[in-house]
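>>> Need coordinates for the below:
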Amino acid sequence: METTSNREGIFDGAWWPRSRDIASQLPRLIDALVARLGPIARIGLDASAWDDAPGHLVIGGRTVRIDWSAVDDSTMIVTRGDQDHFAFLVIPPQASAAAARAAMAMAVQDGNCTPAEQILMGGGIIPASHHRVDADMEAAPMVSPSEPALPGRHT
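The predicted model follows:
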């Protein structure tokens, strides 16, 4: 995890979890954030990027609330206090190491104003939400469209 030296860009840091299992991936990140930023009150995540969506996790003896959204924006919001928020780019687990490193480096450049999807796709990384849609389409049964009605004919 890296955080920017100032808070003028879109992202304050970046995170590359290695799976879509939030319970196995989030504790190490929270431990690193607490060591660097102090106590974390809540985390905001994109529900489409994860297999489960628990309302909270107990990490290091503290309960961390997880707020879920369906914005598909490859970001995470870390809240330390009422008015103290940090935005992180979330790299999908399937990204290659080289692409993940390049995306994280770009996200944490001082003054970077490039949106998450542009950072990811610019590095050849398909955002997690796109993988979820592809998987859902593969699992959906094939349905043949009905024959269109001819003009002037009622079916």
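>>> Please make it C-alpha for all contacts and neighbour counts, starting now.
Noted.
>>> Looks like Phe88 contacts Asp73 (just checking).
No: between Phe88 and Asp73 there is no contact under C-alpha atoms under 8 Å: 10.8 Å.
>>> more neighbours, those two?
Counting neighbours by other C-alpha atoms under 10 Å for Phe88 and for Asp73 shows that Phe88 has the greater number, 25 against 19.
>>> Give me the three-state assignment for the more buried one.
Following DSSP: H, G, I helix; E, B strand; the rest coil, Phe88 is assigned to strand.
>>> what sits against it?
Residues near Phe88 by C-alpha atoms under 8 Å, 6 or more residues apart in numbering: Phe11, Asp12, Gly13, Ala14, Trp15, Thr75, Met76, Ile77, Val78.
>>> again, only this time at 7 Å
Applying C-alpha atoms under 7 Å, 6 or more residues apart in numbering, we find Phe88 in contact with Phe11, Asp12, Gly13, Ala14, Trp15, Thr75, Met76, Ile77.
>>> and those residues, which are buried?
Among those, those that count as buried by neighbour count (16 or more other C-alpha atoms under 10 Å) are Phe11, Asp12, Gly13, Ala14, Trp15, Thr75, Met76, Ile77.
>>> Also this sequence, please, to line up against the first:
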Amino acid sequence: MSLAPPPPPTSPTAVRLSLAALPSYGRMPRLIDGAWWPYSYDLTSELPKLLAGLPPAWGQIGSVTVNGAAWFPCPGRMLVANQVVRLHLTNHPQAPPTVCLLAPGHGRWDLLVVAPDTPRVEAGRLMASATEGTIVAARGGRAA
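This is a model prediction of the structure:
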């Protein structure tokens, strides 16, 4: 089966995000809740776009954990849409290429991060695989 790449964004600031459907009754929760394909390795520029593109039902994200080795240096917290978001950076080089989003009282979501320099077709395949639940995390390459 050939997977089509994601459609081009409507603007350079559009978030490239693909979310999995909610699990059906009786099914186990997913390990990966979707995929995010940022435009750069600058988390302070990319994170506000990601958070703005999330479903309102996820609530306000208060804490974000990423592989610090995969991103340009960034502060331990930042103001996003008039709310402080705490940034936790793992320092382990083998940390998975994911972003973990925590919203107090709402839950936790883990998204596969597709490296910004990933070719379009490969990014589409990774994003589709993450939303279908057929991969847990990408291997190799530079990812968050």
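>>> Quick TM-score on the pair, please.
Here the TM-score for the pair of chains, by TM-score structural alignment, normalised by the length of the second structure, is 0.75; 121 aligned residues with a C-alpha RMSD of 2.0 Å.
>>> May I see the buried ones among the contacts of Phe88 of the first structure arranged in JSON lines, with secondary structure and distance to Asp136 of the first structure as well?
Converted to JSON lines, those look like this (DSSP: H, G, I helix; E, B strand; the rest coil; distance: C-alpha to C-alpha, whole Å):
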{"residue": "Phe11", "secondary structure": "coil", "distance to Asp136 of the first structure": "30"}
{"residue": "Asp12", "secondary structure": "coil", "distance to Asp136 of the first structure": "32"}
{"residue": "Gly13", "secondary structure": "strand", "distance to Asp136 of the first structure": "30"}
{"residue": "Ala14", "secondary structure": "strand", "distance to Asp136 of the first structure": "27"}
{"residue": "Trp15", "secondary structure": "strand", "distance to Asp136 of the first structure": "25"}
{"residue": "Thr75", "secondary structure": "strand", "distance to Asp136 of the first structure": "21"}
{"residue": "Met76", "secondary structure": "strand", "distance to Asp136 of the first structure": "23"}
{"residue": "Ile77", "secondary structure": "strand", "distance to Asp136 of the first structure": "26"}
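>>> nearest residue to the aligned residue in the first structure for Arg108 of the second structure other than its sequence neighbours?
When the first structure is aligned by TM-score structural alignment, Arg108 of the second structure is paired with His85. Counting by C-alpha to C-alpha, 6 or more residues apart in numbering, the nearest residue to His85 of the first structure once its immediate chain neighbours are dropped is Thr79, at 4.6 Å.
>>> quick one: that neighbour is in a helix?
No: per three-state DSSP, Thr79 of the first structure lies outside any helix segment and is strand.
>>> ok, now how distant is it from Ala100 of the first structure?
24 Å (C-alpha to C-alpha, to the nearest Å).
>>> Can you pick out the residue with more neighbours from the two?
A count of neighbours by other C-alpha under 10 Å puts Ala100 above the other of Thr79 of the first structure and Ala100, at 23 against 19.
>>> Tell me which residue of the second structure matches up with the more buried one.
By TM-score structural alignment, Ala100 of the first structure lines up with Ala123.
>>> residue boundaries of the strands in the second structure?
Counting by DSSP state E, one finds strands in the second structure at the ranges 17-19, 34-36, 63-67, 77-80, 83-90, 98-103, 107-113.
>>> and the ones you listed as TSV, adding distance to Ala57 of the second structure?
Formatted as TSV, those follow (distance: least, C-alpha to C-alpha, whole Å):
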stretch	distance to Ala57 of the second structure
strand 17-19	13
strand 34-36	15
strand 63-67	16
strand 77-80	17
strand 83-90	17
strand 98-103	10
strand 107-113	10
